[in-house]
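Participant: Predicted model and sequence follow; I will ask about them next.
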Amino acid sequence: MTHSQHTANVLQSSPSRIDADAAASIRPLECIELFAGCGSMALGLQQAGIIHQLMVDVDTYASRTLSANRTTFGKSDRLLISQADVRHIDWHAYAGVDLIAGGPPSQPFSGGGLGAGQHDRRDLWPEAIRAVSEALPRAFVFESAPGLLRPSFSQYLDDLVARLERPCGVREDVQYKVTVVPLNAADYGVAQNLRRVLIAGIRQDCGSLLEFGPNTQS
């Protein structure tokens, strides 16, 4: 059974989310975010009680927006906002961080684009994997366009999940439980039909995955 088939079965039965309750009861969880954009994911994470150490985006206007709203993202005195190319960042400096989050560019997989996938220079999923492999966070959550679930990308998704499950390759002691969750923001009270895909994982020595939150509009 391929990963794409397996995740489809998981999604039909019990989609999952990160179980961070135990850690959150001791101290606030800390996060670094790649491809932070204008901060929509960061705002949601902040509302969940997660504190950002670092937010990175290469776009000038996105970075300016983040900087202008830095007090929105929790403890601003600890937050570094960096306009940078993630390909030039050494993530070892953030080893052991609680959470890595972000939204790698979705254009290579979007139904409205060319569908070039890994052959599109904007495919930066390998950089998301590198961040996980170098920092080895307790957990990660990434989001993308639903086009990533198209049959034409099934092998890509299989390989992506496999690499996130074992980001260090030969190290048997570092493995992640990974789940793929499609969702529509409208099902959670947002006044917009916005379909996305979440890819979340937790390091196996840190906990387990629980059911993803139910549709609040049904």
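Facilitator: Arrived safely. Numbering: from 1, shown residues only.
Participant: from here on, contacts and neighbour counts on C-alpha atoms
Facilitator: OK.
Participant: what's the helix or strand hosting residue 177 packed up against?
Facilitator: Assigned by DSSP states H and E, residue 177 belongs to strand 176-184. Strand 176-184 sits against helix 3-13, helix 154-165, strand 195-203, with contacts defined as 3 or more CA pairs under 8 Å, 6 or more residues apart in numbering; DSSP states H and E.
Participant: how does it look with 10 Å?
Facilitator: helix 3-13, strand 16-18, strand 139-144, helix 154-165, strand 195-203, strand 209-211 (3 or more CA pairs under 10 Å, 6 or more residues apart in numbering; DSSP states H and E).
Participant: out of the ones you listed, which comes closest to residue 46?
Facilitator: strand 139-144 (14.1 Å; CA to CA).
Participant: could I get the helices and strands packed on strand 176-184 as CSV with mean neighbour count and distance to residue 104?
Facilitator: Shown next, in CSV, are those (neighbours: other CA atoms under 10 Å; distance: least, CA to CA, whole Å):
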stretch, mean neighbour count, distance to residue 104
helix 3-13, 15, 19
strand 16-18, 22, 19
strand 139-144, 23, 7
helix 154-165, 18, 13
strand 195-203, 21, 11
strand 209-211, 15, 22
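Participant: try this one side by side with the last:
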Amino acid sequence: MAKTKSLKSVELFAGGGGMALGAHQSGISPILFLEWEKNSCETLRRNSQSSFGLPATRILETDIRVFNVDQIPEAFDVLVGGPPCQPFSIGGKKNGHEDVRDLFPEYIRVLSKTKPKAFLIENVKGITSNRFKDYIEYVHLQLEHIDGCPQSDGDWQKQLPRLRKLSSKSPKIIQCC
């Protein structure tokens, strides 16, 4: 019987490795973790050297806003990540896209440049509130039309109508939550 090829992943906003562990237990092998927070990187290092179950993986300790996708060492299949939740958290100030910690645009930038076979993205329940309804629709539409999304000007309100028009011509459906 032929051995099944393991999927390879890159994980953005890796934190201490919780999502990576779940992905690894599901047969996805990480090739790179990207995390800027020093203590989280140390936790990743310790978790990959222990019986925790996380394989030894390259950790790139840097801010995603300066990350160059050319630093990814090889082709991969799945982009994994959970952008910071504070902009959308019920316990936070709920500044959404106006919060400097809103890094959904950076996740989408990496996704659009690398074009893996699949992606996994997660965030807090608060992002589904009415307050962020238009913004999360914009994020969904960008994910649905990854090749047709200008990333640079940052004015998502101006891009949303165009993406809605694109979406009306597309059979794709993205489910959330």
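Facilitator: That came in fine, so what should we check first? Being a predicted model, the structure only gives us computed values, none of them experimental.
Participant: And the TM-score between them?
Facilitator: Here the TM-score for the pair of chains, by TM-score structural alignment, normalised by the length of the second structure, is 0.79; 152 aligned residues with a CA RMSD of 2.2 Å.
Participant: hmm, back to that, now do the strand holding residue 177 of the first structure and helix 154-165, the angle between them.
Facilitator: Angle, strand 176-184 of the first structure to helix 154-165, by axes from the mean of the first three to the mean of the last three CA atoms, to 10 degrees: 130 degrees.
Participant: Columns distance to residue 107 of the first structure on top of the helices and strands packed on strand 176-184 of the first structure, output as JSON lines?
Facilitator: Output for those, formatted as JSON lines (distance: least, CA to CA, whole Å):
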{"stretch": "helix 3-13", "distance to residue 107 of the first structure": "20"}
{"stretch": "strand 16-18", "distance to residue 107 of the first structure": "25"}
{"stretch": "strand 139-144", "distance to residue 107 of the first structure": "9"}
{"stretch": "helix 154-165", "distance to residue 107 of the first structure": "15"}
{"stretch": "strand 195-203", "distance to residue 107 of the first structure": "13"}
{"stretch": "strand 209-211", "distance to residue 107 of the first structure": "29"}
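Participant: Indicate which one of the ones you listed is closest to residue 120 of the first structure.
Facilitator: The nearest among these, by CA to CA, is helix 154-165 at 12.9 Å.
Participant: so stretch 111-118 of the second structure matches what in the first structure?
Facilitator: Counting by TM-score structural alignment, stretch 111-118 of the second structure pairs with residues 132-139 of the first structure.
Participant: counterpart of the top strand by length along the second structure in the first structure, which residues?
Facilitator: Longest strand of the second structure, by residue count under DSSP state E: strand 28-35. Counting by TM-score structural alignment, strand 28-35 of the second structure falls onto residues 50-57 of the first structure.
Participant: What is the burial count for residue 115 of the first structure?
Facilitator: Residue 115 of the first structure sits with 19 neighbouring residues when counted by other CA atoms under 10 Å.
Participant: contacting residues around residue 134 of the second structure?
Facilitator: Residues near residue 134 of the second structure by CA atoms under 10 Å, 6 or more residues apart in numbering: 128, 140, 156, 157, 160.
Participant: Need the counterpart of the second one in the first structure.
Facilitator: Matched across to the first structure, residue 140 of the second structure falls on residue 161, judged by TM-score structural alignment.
Participant: what does residue 54 of the second structure give?
Facilitator: Correspondence of residue 54 of the second structure to the first structure, assessed by TM-score structural alignment: residue 73.
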